[in-house]
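> My questions are about this predicted structure, shown below with the sequence.
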Amino acid sequence: MTNLEGKQAPQFTLRNENGDNVSLADFAGEKYVVLYFYPKDATPGCTTQACDFRDSYEDFSKLNAVILGVSPDDEASHTKFIENKGLPFSLLVDDNHEVSEKYGVWKLKKNFGREYMGIERSTFLINPEGEVVKEWRKVRVKGHIDDALTTLQEITKA
């Protein structure tokens, strides 16, 4: 997958944990979107990442940004994850991995000698004009949210 930085972000509409449709276009002209793709609800790395975003949620909000998580899990799984961890943002259902494929994060993965298709942890910062201003692929959770926040602070100052 080619680098999306500097390009228009692929448009999408996905269901959130409440079954409501959420589109990238909903935020056009108004908000920055921190779109993060993660493999699975309530797994160790994904929980740490979600909680780090939760703990920095106010800082992102002050910079006019909305956080959206995307995984193949269904609404019920997302709802339970949100309730268990007190997440203040929506999680979107990409059960057919169509959006993950558009963003180039649906990849062949290997784990303990087993190969399977799944999400490669990635984050995209999209400006109000719908352009990807920064992307992080193959994300390592530790320090990632701070990096994303710092990048957003620099962009919004410019």
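Perfect, I can see it now.

> C-alpha from now on. contacts and neighbour counts both.
Noted.

> got a list of what residue 87 touches?
50-51, 54, 81 (CA atoms under 8 Å, 6 or more residues apart in numbering).

> Sort out which of the residues you listed are in helices and list them.
50-51, 54, 81 (DSSP state H).

> Okay, one more to line up with it:
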Amino acid sequence: MSLEVGDKIPEFSLIDQQGNSFDSKDYVGKKPLVIFFYPKDGTPGCTKEACSFRDSYEEFTDRGAEVIGISADSESSHRKFASRYKLPFILLADTKNKVRRLFKVEKALFNLLPGRETYVVDKEGRVIMAFNNMGASGHITRALKALKSIS
């Protein structure tokens, strides 16, 4: 079962698309986070979701939030994906699915695909919204609505 509203997110660190180390401790206590787990760079649904986050990115940053996408793809794959679609946010390479397991993101489609889940986390590191849906739409509007509730 995935993390739920009210749960504190686990501490984690991964490498981003630029090869930089990302540590959740550097953000918790400072700003809200929008963390979305997605199956794979460049696939139709994931591209649609990532581009939707891109198109609404300013709305998230205007509310002080950091947007973070996480999949099992490599840093190199993330770099190409971000470049091709001009994605302005952090993409983290969870190549061993360590963070996916920490967040308890379940597999989808007969346990074959990595799940698609979005979390909105307040400044203190508590989950204020969790949305699990393989459809790419709905994640952005729900995340923005959750952010508005705390700002």
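Now that the structure is in, tell me what you want to look at. Predicted, not measured: the structure shown is a model, and the values here were computed from it.

> for the ones in helices among the contacts of residue 87 of the first structure, which one is nearest residue 152 of the first structure?
Nearest to residue 152 of the first structure, judged by CA to CA, of these is residue 54 at 16.1 Å.

> ok, residue 123 of the second structure - how many residues close by?
17 (other CA atoms under 10 Å).

> cool, residue 43 of the second structure as well?
Using other CA under 10 Å, residue 43 of the second structure is surrounded by 10 other residues.

> Same check on the one 4 residues further on?
Neighbour count for residue 47 of the second structure, taken as other CA under 10 Å: 18.

> now swap in residue 110 of the first structure and tell me
Applying other CA under 10 Å, we find 11 residues neighbouring residue 110 of the first structure.

> Which strand or helix spans the residue lying closest to it once chain neighbours are set aside?
Computed as CA to CA, 6 or more residues apart in numbering, the closest residue to residue 110 of the first structure that is not its neighbour in sequence is residue 116, at 6.5 Å. Per DSSP states H and E: residue 116 of the first structure is located in strand 114-119.

> How about the contacts made by residue 12 of the second structure?
So residue 12 of the second structure contacts 23-25, 99 (CA under 8 Å, 6+ apart).

> tell me the centre residue of the second structure?
The C-alpha lying nearest the average C-alpha coordinate of the second structure belongs to residue 36 (CA atoms, centre = their mean; 2.1 Å).

> leaving aside the residues next to it on the chain, what's closest to that one?
residue 118 (4.2 Å).

> In contact with that neighbour, which residues?
Taking CA under 8 Å, 6+ apart as the definition, contacts of residue 118 of the second structure comprise 34-37, 129-132, 139, 143.

> which one among those residues gets closest to residue 94 of the second structure?
For the contacts of residue 118 of the second structure, the minimum distance to residue 94 of the second structure (CA to CA) is 9.8 Å, reached by residue 37.

> start to end distance for stretch 92-108 of the second structure?
One end of stretch 92-108 of the second structure sits 20 Å from the other (CA to CA, to the nearest Å).

> neighbour-wise, which of the contacts of residue 87 of the first structure leads?
Busiest of the contacts of residue 87 of the first structure [other CA under 10 Å] is residue 50, holding 26 neighbours.

> returning to what we had before: what's the strand holding residue 116 of the first structure packed up against?
strand 106-111 (3 or more CA pairs under 8 Å, 6 or more residues apart in numbering; DSSP states H and E).

> circling back: the residue nearest to residue 110 of the first structure: neighbour count?
10.

> That one contacts residue 106, correct?
No: if you go by CA atoms under 8 Å, residue 116 of the first structure and residue 106 don't touch, sitting 10.3 Å apart.

> Farthest pair within the contacts of residue 12 of the second structure?
Farthest pair in these, by CA to CA: 25 and 99, 14.0 Å.

> so what's residue 51 of the first structure up against?
Neighbour list for residue 51 of the first structure: 85, 87 [criterion: CA under 8 Å, 6+ apart].
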